[in-house]
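Enquirer: make a model of this:
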Amino acid sequence: MPDSQAALSLDDVTLFGSGLVRPECLLCTSSGDIFSADWRGGVALSRTFGEQELFQAPGGVETIKPNGIALQRDGSFLIANLDDSGGVFRLDRDGKLSEVLRQVDGIDLPATNFVLIDDRSRVWVTVSTRRSPRALGYRPDVDDGFIVLIDGHGARIVADGLGYTNELAIDSQGLWLYVNETFARRLSRFRIGRRGDLTDKEVVTEFGPGTFPDGLAFDMEDHLWVTSIVSNRVIRVAPDGSQKLILEDCDPDHLAEVEKAFQDGVMDRPHLDRNSGRKLRNISSLAFGGPDLRTAYLGCLLGDQIASIRTEVMGRPPVHWHFNV
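Expert: Predicted structure coming up:
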C-alpha cells in the first residue's frame, strides 16, 4: 500500500485541450505532439499551444472504438479495438483503416484493450477478458485475460489466465514484460524468452482498496508509474514493489460504494461511468513527454481534456519518441 498522503495536489494539475472523446491512451513524441485514442473512431493529435487534428476511420465510432494505440515509424497507428468485435487495426493518417489481427490460435479476438510496439518491432497485445459484456470481467475471481505477441513467426497467445489484462511495459534491457491486472489488483511481470515466450511470472506488487491499476509507464530510475481508474490515483512503484502515492482525486463515499460492489461481485459499467473527481476524469493512462520528459500526461475515460503534472524524475523515452512525421 502507498503512503496515504499524496506527493502532489490538484493545484499541481494542468488541463489543456478540448473536445476529445474518451482519450483513454496517450502517446507523446519529442516534437511535442500528444496523440490520444478517440471514440470518434480514430486518433486525436493535440499540441500544447492549442492546435488539434483528428485522424478518423470511415464510419467513426460505428467502425472502431480505439482504446490502446501505438505509433509506427511511418506515422500510422496500431489500434486496439474495444468494441465487442475486437481486433487490432492499422489507421493511416488519411483515414484508411486495415485489419492487422482478428484471430489468434483459432479464436476470434474479443474486445481488445492495449497494443505496444517494442524496440525489436514486435507487437504486444492485451485482451482483458473473454467475457461479454466486458463488465462480467470486473471481478476479483475472473482470470481469463491474455497477452498476444505478433512477430516474424506470426501471432500467438504467450500468456493466459490473467485478471483483466491491461497496459503493459517492457524494461530497459528487454528482459521483463510488466503488466497490470486491473481487477486482480496487481502488477505482474514475465521473463521474456528469446522467441518472445513469457515465463516465470512474478507478482511485483499488489494494490489495496480503491486502486484498480490501468496505465503503466517507466521512468529513468526503473520505477513504474501506475494510474488507477475510479480513484484517480497515480502511484509510483519501485523495483522492490514499494509504492508511493503521487496524486489522488476521488470522493470517499463514491469510492466506498465502488469498492463494496467490487467485493460483492456486482461491479458494472455505471461504477466506471460516474466521475467522482474534482479535477480528474477517471484517469486511465500516463505518458511522459515535454522537452525534458518531466511532464506526465494523463489519459482518461470520461473527460474531454488531457491533464498533466510535472515530475522530479525523467520518464523513459518510449520507442516512438522520435517518430516525428
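Enquirer: use CA for all of it now, contacts and neighbours both
Expert: Will do.
Enquirer: T199: neighbouring residues, count only.
Expert: T199 sits with 15 neighbouring residues when counted by other CA atoms under 10 Å.
Enquirer: can you confirm it is in a strand?
Expert: Yes. The assignment for T199 by DSSP: H, G, I helix; E, B strand; the rest coil puts it in a strand.
Enquirer: surely it touches G193?
Expert: Yes. At 7.4 Å, T199 and G193 qualify as touching, with contact defined as CA atoms under 8 Å.
Enquirer: now the helices: where do they sit in this structure?
Expert: 252-264, 269-273 (DSSP state H).
Enquirer: for T211, find the nearest of those.
Expert: Among the helices of the chain, the nearest to T211 by CA to CA is helix 252-264 (9.1 Å).
Enquirer: show me the contacts for the nearest residue to P66 once chain neighbours are set aside.
Expert: Distance criterion CA to CA, 6 or more residues apart in numbering; nearest residue to P66, sequence neighbours excluded, is N81 at 5.0 Å. For N81, the contact set (CA atoms under 8 Å, 6 or more residues apart in numbering) comprises 64-68, 87-89, 111-113.
Enquirer: state the distance from N81 to E221.
Expert: 32 Å (CA to CA, to the nearest Å).
Enquirer: I'd like the structure of this one too, to check against the first:
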Amino acid sequence: MKEYTAEEWLPSASGLGESPLYRQEDDTFFFADIKNCLVHCVPLSRGWAGRYTVHLDEPITRLEIVEGRLDILAVQTRLGFALLNSTSGAIQQIAVIRHEEDASLKDKVRMNDGGIDARGRWWAGSMALDEEAAIGRLWRLDGGNVKDMSAGNEDERAAVINGPVWSPDGKIMYTCNTPEGKIYQSKYDVENGTTNNKRLFAHLEDGGMPDGLAVDSEGHIWAAANSQGKLVRISPQGEVVATCVVPGAKMTSCPAFGGKDMKTLFITSISADGSTGNVYRARVDIPGIPRNEFKL
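Expert: Predicted structure coming up:
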C-alpha cells in the first residue's frame, strides 16, 4: 500500500477548517473556518503572510469557483446558497432551503458540504446541529430552484452528510454518512441530475469518520478520515490502496487538489482533541481533477 505524509503548511488554527479550494486562474487557495465565520484567501506565491481574510456575520460552510469571475466565490451559508465578494465580504443570497413538512427543522440544521455537477447543478448536504438526529438531507439547486432530494425517503437522510463528489465521467456520485463511517455510491444521470442504485461503497475501519472527499484522474476517492489523522485513497472498487498521514491533525476535515500540476493535496483540519486546526499539504503521484465551476 502506498503511504504519504503531509506537511504542516498554514498556521491557521481554525476552529473548524473546511472546504479547501484551489483556483488555477490566479493560483490562489481558499478555505473556510466555519466556527469563527472566516474565509481565508491565500495567494500561493505569497503564502500565509500574504493572505487576506474575510470576516463574516454567519458561517460559510462551502466554497466554489464561479466561472469567469475572480471577484466572487459561490458559497453555502447556514441555510442557503449565495455569492461572496471575496474582498469586501458582501453576500448576495441566491436561494434558501425550506423544510416544507416541518418548519422547525430550520433551527436544528445547517448546510455542510456540497459540490457542483458537470452541468452546473449545485448539490449540498445539510447536517443536524447536534450531529446525532438523522435530519440532514441532500438538496439540489438547479436553475434557481432548490429541491429536497431526500423528500419522502428516510434512507437518504443522516445526521451529517458530506460530499457529494463525482467520478471523472460524472456518472457516479459519492456521499458520506459521516457518523456511521460509511461512503455511498450512486449512479448519476448527468442529463437529468438524478441518482439511483445507491449502495455502500466503503466503510472506514476502526471508527474512522469519512468527512470531505476529493477525486483524482484515475477515479479514486480521497477521503478525510476524521478522528484518525489521515486521508485514505479508495479505488473505484472500494478498496483502500493508499494513505496519507497528517501529523498534528487528528481531526482531518477535507482534502482538495491544487497546484499547477494538480498533484498537491491541500488538507484542512479542526482544533479539537489535540488537533491543530492548521492546513496541511502533501504531494501525490496521481493528479486530481478540477472541480466543476458554478455558472451564473
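Enquirer: overlay the chains and give the TM-score.
Expert: With the length set by TM-score structural alignment, normalised by the length of structure 2, the two chains reach a TM-score of 0.82; 271 aligned residues with a CA RMSD of 2.4 Å.
Enquirer: can you tell me what the residue nearest to P66 of structure 1 aligns to in structure 2?
Expert: In structure 2, N81 of structure 1 lines up with T77, judged by TM-score structural alignment.
Enquirer: next one: G32 of structure 1
Expert: Checking TM-score structural alignment: G32 of structure 1 goes with D27.
Enquirer: likewise for K260 of structure 1?
Expert: Using TM-score structural alignment, K260 of structure 1 pairs with nothing in structure 2.
Enquirer: follow-up on the earlier one: which of the contacts of N81 of structure 1 fall within strands?
Expert: Counted as lying in strands by DSSP state E, out of these, are 66-68, 88-89.
Enquirer: ok, now which ones touch G207 of structure 2?
Expert: Counting by CA under 8 Å, 6+ apart, G207 of structure 2 has contacts 181, 227.
Enquirer: what about the alignment partner in structure 1 of it, distance to G75 of structure 1?
Expert: Using TM-score structural alignment, the partner of G207 of structure 2 in structure 1 is G210. When distance is defined by CA to CA, G210 of structure 1 is 37 Å away from G75 of structure 1.
Enquirer: cool, F207 of structure 1 as well?
Expert: F207 of structure 1 is 36 Å from G75 of structure 1, by CA to CA.
Enquirer: which one of those two has more residues nearby?
Expert: F207 (19 against 14).
Enquirer: ranges for the strands of the stretch 151-300 of structure 1?
Expert: For the stretch 151-300 of structure 1, the strands identified by DSSP state E, counting those that start in this stretch occupy 154-162, 165-170, 176-181, 186-192, 198-206, 212-218, 224-229, 233-237, 243-247, 283-289, 295-300, in order along the chain.
Enquirer: mind putting those strands in TSV, distance to G95 of structure 1 included?
Expert: Listed next are these as TSV, based on distance: least, CA to CA, whole Å:
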stretch	distance to G95 of structure 1
strand 154-162	25
strand 165-170	25
strand 176-181	31
strand 186-192	35
strand 198-206	35
strand 212-218	27
strand 224-229	30
strand 233-237	34
strand 243-247	37
strand 283-289	24
strand 295-300	23
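Enquirer: F146 of structure 1: which of those strands is closest?
Expert: Per CA to CA, nearest to F146 of structure 1 of the strands of the stretch 151-300 of structure 1: strand 154-162, 4.2 Å.
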